[in-house]
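just need the structure, nothing else, for what follows:
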Amino acid sequence: MAEPVSLDARTARLLPWLVAVAFFMQALDGTILNTALPAMARDLAEDPLRMQSVIIAYMLTVALLIPASGWIADRFGTRRVFFGAVLLFSLGSLFCSLSSTLPQLVGARVVQGLGGALMMPVGRLVVLRAYPRSELVRIMSFITLPGLLGPLIGPTLGGWLVEYVSWHWIFLINIPVGLFGGLAAWRFMPDLRGSGPVRLDLVGFLLFGTAMVLITIALEGLGELHLPHVRVMLLLLGGLACLAAYWLHAVQMESPLFAPSLFRTRTFAAGILGNLFSRLGSGALPFLTPLLLQVALDYSPAKAGMTMIPLAISAMLAKPLAKPLLDRLGYRRLLLGNTVLLGGMIASLALIDTDTPYPLLLLHLGALGAVNSMQFTAMNTVTLLDLDDQQASSGNSLLSVVMQLAMSLGVAVAAALLGGFGKPDAESVLEAFQATYLCVGVLTLLAAAIFFQLPPDSGRAVHHVGRDIDE
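Next up is the predicted model:
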């Protein structure tokens, strides 16, 4: 690894705060929006059950750009790229607040996503290059803590703003933070570049990106877009064809976007595929649950936001338990049991109705948050566990892409199921939610078959990975 760059004392002290603010902005934005969807739908004259494109547009844009983030930073310098990312995110937030139609809002979310896709990876890259390895655990723990606070504050703040001000303010609050962050980035962000010329695998980037877009639109076509089944099938087959073309292209490239040789590492292959399928449920939860509470159970936005708090608190409390449990059980046993438990708990949300006691609902969501948090930590760590230094960068980028893609697919699948189970009469809305939770839970549970392919002794010899990703 290259020697860390020399920072003056003030920059070394303030840089972690700068990156942490960017992490917080993105984490807050990702959770504050869900509680506001029904109010936004009413204002835009849309069906609240058809608002998933607002979430998917952002997630998909982030997933598309993450593979190129390292090349962009090396090519244009970390200071300019990070400053531009914060500016784009803030500008997208302004456009979101000014949107008067759903297509305008989706377009504004794409602009936001262009900034969000670069903020986190470039922020992590700067920290990795600017601090010695001995400091990385401390610095990375500091800058990722706001990412855990975002889900804690977001739903409650979003519900409060919607109920007492308007949904526009969930985007407007990003602007002063973004302006401050942009000025601080220009002043304190080191301008780091790659040590030599790095070529972007443009063909691979286009093939991989096209595959993700086509597959996601195909799934959306079953839900919000109401596309004919023939068109959905054509989009899906086109996406799979692009994915196959990328694989054939990558096999013969010296430096592909993501090397197929990564999948020769068994823990990486199982971790990536397990991430993709088990995150369908985790990605659907933040979209489905606020809608269930407001549309089917008639909660106010503020109460719905407060109800989501146990998910975030228990997720934070469960983090310290991950390492002792992994040391005791190993990755295979923990992921097998935890995936079955996660799928079962998501499916059991189908039992919630208007007669469910409120304390029992809070307890259920709290337990679900803890299990979900354990799942993230275990499966993300096992993915990178056995990669060497040369593979780690590419493997980490692919993991980041899969995480974003799986969450957007989770929303698309949940919305498609919700639309398929829904009927014109309002009484069937709760039944549609219950059937959707049941299906999503079963899909999540099936990912246990992937983790069953892990070697029985996975993680026994290695108890720490330098760059653990928890979210």
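
okay, CA-based contacts and neighbour counts for the rest of this
Noted.

need the contact list for Q375.
Each residue near Q375 by Cα atoms under 8 Å, 6 or more residues apart in numbering is listed here: 335, 338-339.

and P16, by the same measure?
P16 neighbours (Cα under 8 Å, 6+ apart): 127, 139, 142-143.

among these, list the two that are farthest apart in space.
V127 and F142 (11.3 Å; Cα to Cα).

for comparison, sequence B:
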Amino acid sequence: MTKASTHTALLWIVATGFFMQALDTTIVNTALPSIAHTLGVPALAMQPIVVAYTLTMALLTPASGWLADRFGTRRVYFTAILLFVIGSLCCASAHTLNQLIVARVLQGVGGSMLLPIGRLAVLRTISGERYVSALALISVAGQVGPILGPTLGGWFVEAFSWHWIFLINVPIGACGLLAVNRYLPDGASRDTPRFDMIGCAMLSLCMVACSLAIDVPMHSNRAAWSACLFVIGLAAALAYIPYARRAPNPLFRLGLFREPNFSVGLIGNLIARIGSSAVPFLVPLLLQLQLGYTPLHSGLMMLPAALAGTVAKRWIAPLIRRFGYEAFLLVNTLIVGGSIVAFALFSRGTPIAIEIAVLAVFGAANSMQFAAMNSVTLKGLSMVDAGSGNSLFSMVQMLAIGLGVSIGGGLVNLFAAEWGSAALGFRLSFICVGVITLISALVFRRLDNESGGRPAPIATRAAQR
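This is a model prediction of the structure:
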């Protein structure tokens, strides 16, 4: 086989892995009511199966590059696909909510390594201008997954059963395993520096504690448990600061935060994504539980948001060049937050054209928001810090998705219990998560305009995700 053919096969392997990972973050959402009915639990108690997947990926993402260096790209990527497939089979075989949560954790272990290691394999194999084109192909797979996910999930539920949203990964993964052994480079190194296990454990404890603090079950001591877990998470984060100053090779150098836009972008990303990440979880539940939509219909209703987001990506660079990051993010954040609040107006009497228009506005603005936030956060980092900064940034993205689902689902349960109306619970929850997104506009006002409004190469690659 020629070198060009080998490169093409490598790109398809990595793109397929990214597709599976991206698909699994959205395909579950439209099937949640059906899964809940089978398992005998309320649909609004299903957020742990989403949070378990995203939080696991956040915890293990920093270790993926080290594992590839230490044990070889081919071996680790093969293991990642294998774990993802085994986790998918366990998800389809689950008979209780706890079993499904454990299976989603196993899926997340494999999913956490698919994109970072695949991207590393492409970087080591393909260089020059072809690398940019290769990343563009991989990013398309990441965009197609969320577009097909909700509709495919709804169709599987109606045509077969919810189990097929997980079983679909098995034949795809089997083909991937065969291709990895043949086409993926090895790349193991005996000179790999030691991995910072202590630093990783501190930050992992911080993320887990903060996530559990929001997801504490409803009982009389909930406030005390939540406060205790938040304190543990904060203490772990603060303890990392003196540790990183002394450690010879910390997981994330404190020097990353001397770049002002990185710090501001990281905080703004976390707050903005908490609000917008609740939408893919709450909207299908609203459409099915309150408006009477079928799983397939609710999945199709998510298409306008995904398609509008894909189309809007081409507008980002011209708008940023004209208005700058601060002005663009300020206005666009208001649009994203406002469109989330508008979901509170959805009812059985709302014309479907208005629902589609709101979803399309949210999808377009949210897509541009993500790309602009990614770009401004990473564009000022040096080449030395780019890899580490991107890894930390990926952790925050995954953490925000989990927090958004936990906060969104928790608010619906809280308001529904307080006011005795699930419909009112959904309305108030959309208002709250929309306001959370709007708050991030205040954070983006602190961006450093001296670094310029022109997207840098690192930022351009980030915007493709």
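
follow-up on the earlier one: would you format the contacts of Q375 of structure 1 as TSV with neighbour count and distance to V122 of structure 1 included?
Output for the contacts of Q375 of structure 1, formatted as TSV (neighbours: other Cα atoms under 10 Å; distance: Cα to Cα, whole Å):
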residue	neighbour count	distance to V122 of structure 1
L335	28	30
N338	19	32
T339	26	31
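
out of these, flag the one nearest to L360 of structure 1.
Lowest distance from L360 of structure 1 to the contacts of Q375 of structure 1 (Cα to Cα) belongs to N338, with 21.3 Å.

now check structure 2 for the residue matching that closest one.
Under the alignment (TM-score structural alignment), N338 of structure 1 maps onto N332 of structure 2.

and what of P320 of structure 1?
Checking TM-score structural alignment: P320 of structure 1 goes with R314.

picking that back up, compare the contacts of Q375 of structure 1 with structure 2 and list the overlap.
Contacts conserved in structure 2 for the contacts of Q375 of structure 1, counting by both residues aligned by TM-score structural alignment, their matches' Cα atoms under 8 Å: 335, 338-339.

structure 1: matching residues for the helix or strand harbouring C432 of structure 2?
Per DSSP states H and E, C432 of structure 2 falls inside helix 422-444. Aligned using TM-score structural alignment, helix 422-444 of structure 2 spans residues 429-451 in structure 1.

please apply the same query to stretch 355-367 of structure 2.
Mapping stretch 355-367 of structure 2 onto structure 1 (TM-score structural alignment) gives residues 361-373.

for stretch 84-102 of structure 2, same thing?
By TM-score structural alignment, stretch 84-102 of structure 2 lines up with residues 89-107 in structure 1.

ends of the matching stretch, how far apart?
13 Å (Cα to Cα, to the nearest Å).

list the buried ones in it?
89-97, 99, 102, 105-107 (16 or more other Cα atoms under 10 Å).

mind putting these into TSV with secondary structure and distance to L293 of structure 1?
Formatted as TSV, these follow (DSSP: H, G, I helix; E, B strand; the rest coil; distance: Cα to Cα, whole Å):
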residue	secondary structure	distance to L293 of structure 1
F89	helix	29
S90	helix	30
L91	helix	31
G92	helix	28
S93	helix	26
L94	helix	28
F95	helix	28
C96	helix	24
S97	helix	24
S99	coil	25
L102	helix	22
L105	helix	23
V106	helix	24
G107	helix	28
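
all strands for the stretch 51-200 of structure 2, in order.
For the stretch 51-200 of structure 2, strands defined by DSSP state E, counting those that start in this stretch do not occur.
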